[in-house]
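Engineer: predicted coordinates and the sequence they were generated for:
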Amino acid sequence: MRVIGIDPGLTRCGIGVVDVAPNRRATLVYVGVVRTPPAMALEERLREIGDGIDAIIAEFAPQQLALERVFAQNNVSTVMGTAQASGVAMYVAARHGIPVTLHTPTEVKLAITGYGGAEKKQVGAMVARVLGLAEAPKPADAADACALAICGAWKSGPGFAAAPVPAGLGVRDAAPASSRSTGLTPAQEAWRSAEKSAGARRLNL
């Protein structure tokens, strides 16, 4: 499966394209950032972002788009810009007939590191490890986009396969202790707990 991940933003919109094999092995196809200056008119910034995403989709033909789910923040202007960039990404995907999946930052961190509270440095290190890179893509928006693409691909397949956590990241220590008694890896246990919590929230809506 080929998935394009989008980390939406007006100033920097991260884009990552990955190929994921049936055994969940991921390979980097493309990574980059669409940048727009704050002085540019909003409609022009959105057009630039849309054109950038459109060009990547046209060139690499992904089968799915994984997008960060917009959530409330104290900085209203920031979340508004993120939401506007997200809308553009979804519009471009729909125009190409590509399905869109939305993922919260916590979901992505769980998928990549096994711990929903992982720091950006840990996520970047795991993205590099999963993709077989010497270092994490830069800037952080690019690494986040790759993480979204990997998460989207892994969630689309049957079951869940967690990436191995390298020593020194401290991710395993933060995983639920119950994983020792269930036979699941820490990442799988954390993922199962998150899925249960999400299901409970949906039932209460």
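Structural biologist: Perfect, thanks for sending it.

Engineer: alpha carbons only for contacts and neighbour counts from here, please
Structural biologist: Noted.

Engineer: list the buried residues for the helix or strand that Ile57 is a member of?
Structural biologist: In this structure, Ile57 is located in helix 42-60 according to DSSP states H and E. For helix 42-60, the buried set under the neighbour-count rule, 16 or more other Cα atoms under 10 Å, comprises 45-46, 48-54, 56-57.

Engineer: now do the strands in this structure.
Structural biologist: 2-7, 12-20, 26-35, 64-68, 100-103 (DSSP state E).

Engineer: elements contacting the second one?
Structural biologist: Using 3 or more Cα pairs under 8 Å, 6 or more residues apart in numbering; DSSP states H and E as the contact criterion, the elements in contact with strand 12-20 are strand 2-7, strand 26-35, helix 42-60, helix 140-156.

Engineer: put this next to the previous one:
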Amino acid sequence: MRVLGIDPGLTRCGLGVVEGTVGRPPTLVAVGVARTPAELDPARRLVQIERAVQDWLAEHRPEVVTIERVFAQHNVQTVMGTAQAAGVAMLVAARAGLPVVLHTPSEVKAAITGSGRADKRQVGEMVTRILRLPEAPRPADAADALALAICHLWRGGAAGRYADAVAGASRPTNGYAAAVAAHARGGRKA
């Protein structure tokens, strides 16, 4: 599975693509940061982020996009810009017909380091180890994007397969299964 992780931000939007399968270490496909100038109008900055995400989708062809879930911070301006960038990324991915999955920062940290309270340095170090890189991706937004993608490979992919299995198991596939399902409803037909 190929996953594009996006660490949204109005000034720096981290982008990282990894590829992997269950039971094998993920591999780095690409990593980078889309930067927008602070003096530019916010709407124009969002257009630049939109173009960057479109370019990454076209170039790297991920199967799923995972984005950090925005959470409340003390700085309202930062939260607003982050939420706007996340919304643009979700829109671009949805327009491309790709599934979009949100992961919380603590979920990503726990998946990558084993602790939901890990700091950025620890996340960067573990991303470097997991992907067998010579050095940590810089800036931290790039490492965070890779961490999101890895988290999804390890957690989201398994959760998706589990949900599919549960959904498949709940659908009657033959007469016997339909009879069992009807019995479970008290003998009433669906």
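Structural biologist: Sure thing, it's come through. Note that the coordinates shown come from a computational prediction; the quantities given were computed from them, not determined experimentally.

Engineer: for Val20 of structure 1, give me its contacts.
Structural biologist: Val20 of structure 1 sits next to 1-3, 26-27, 150, 153 when contact means Cα atoms under 8 Å, 6 or more residues apart in numbering.

Engineer: which pair of the residues you listed spans the longest distance?
Structural biologist: Across those, the longest distance by Cα to Cα is 11.6 Å; it joins Thr27 and Ala153.

Engineer: more neighbours: these two, which one.
Structural biologist: Ala153 (27 against 17; other Cα atoms under 10 Å).

Engineer: what about the residue nearest the centre of structure 1, distance to Gly87 of structure 1?
Structural biologist: Central residue of structure 1 (Cα atoms, centre = their mean): Leu148, 1.4 Å from the mean position. Computed as Cα to Cα, to the nearest Å, the Leu148 of structure 1 to Gly87 of structure 1 distance reads 17 Å.

Engineer: what is the helix holding Ile57 of structure 1 packed up against?
Structural biologist: Checking 3+ Cα pairs under 8 Å, 6+ apart, helix 42-60 of structure 1 ends up next to strand 12-20, strand 26-35, helix 76-95.

Engineer: now the angle between helix 76-95 and the shortest one, please.
Structural biologist: Per axes from the mean of the first three to the mean of the last three Cα atoms, to 10 degrees, the angle that strand 12-20 of structure 1 makes with helix 76-95 is 40 degrees.

Engineer: how big's the offset between strand 12-20 of structure 1 and structure 2?
Structural biologist: If you overlay the two and look at strand 12-20 of structure 1, the average distance to its match in structure 2 is 0.4 Å (mean Cα distance after the TM-score superposition for structure 1).

Engineer: and if you look at the longest one?
Structural biologist: Average distance between helix 76-95 of structure 1 and its aligned residues in structure 2, after superposition and using mean Cα distance after the TM-score superposition for structure 1, equals 0.3 Å.

Engineer: contacts for that helix, please.
Structural biologist: 6, 8-10, 13, 46, 49-50, 53-54, 65, 67-68, 70-73, 99-100.

Engineer: pretty sure Glu189 of structure 1 is touching Ser181, no?
Structural biologist: No - contact criterion Cα atoms under 8 Å: Glu189 of structure 1 and Ser181 do not qualify, at 10.2 Å.

Engineer: more crowded one of the two?
Structural biologist: Shown here are Glu189 of structure 1 and Ser181; by other Cα under 10 Å, Glu189 has more neighbours (23 against 7).

Engineer: where's the more buried one relative to Gly52 of structure 1, distance?
Structural biologist: 38 Å.

Engineer: go on, Asp144 of structure 1?
Structural biologist: Using Cα to Cα, which is the criterion applied here, Asp144 of structure 1 is 17 Å from Gly52 of structure 1.

Engineer: next: Thr113 of structure 1.
Structural biologist: 29 Å.

Engineer: ok so, going back, adding distance to Ala174 of structure 1, write the strands of structure 1 out as CSV.
Structural biologist: Listed next are those as CSV, based on distance: least, Cα to Cα, whole Å:
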stretch, distance to Ala174 of structure 1
strand 2-7, 26
strand 12-20, 27
strand 26-35, 25
strand 64-68, 24
strand 100-103, 21
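
Engineer: now the residue nearest to the centre of structure 1: closest residue in space, sequence neighbours ignored.
Structural biologist: Nearest residue to Leu148 of structure 1, sequence neighbours excluded (Cα to Cα, 6 or more residues apart in numbering): Gly5, at 5.0 Å.

Engineer: you'd agree that neighbour is up against Pro62?
Structural biologist: No - assessed by Cα under 8 Å, Gly5 of structure 1 is found out of contact with Pro62, at 9.7 Å.

Engineer: which one's more surrounded, the two?
Structural biologist: Shown here are Gly5 of structure 1 and Pro62; by other Cα under 10 Å, Gly5 has more neighbours (31 against 21).
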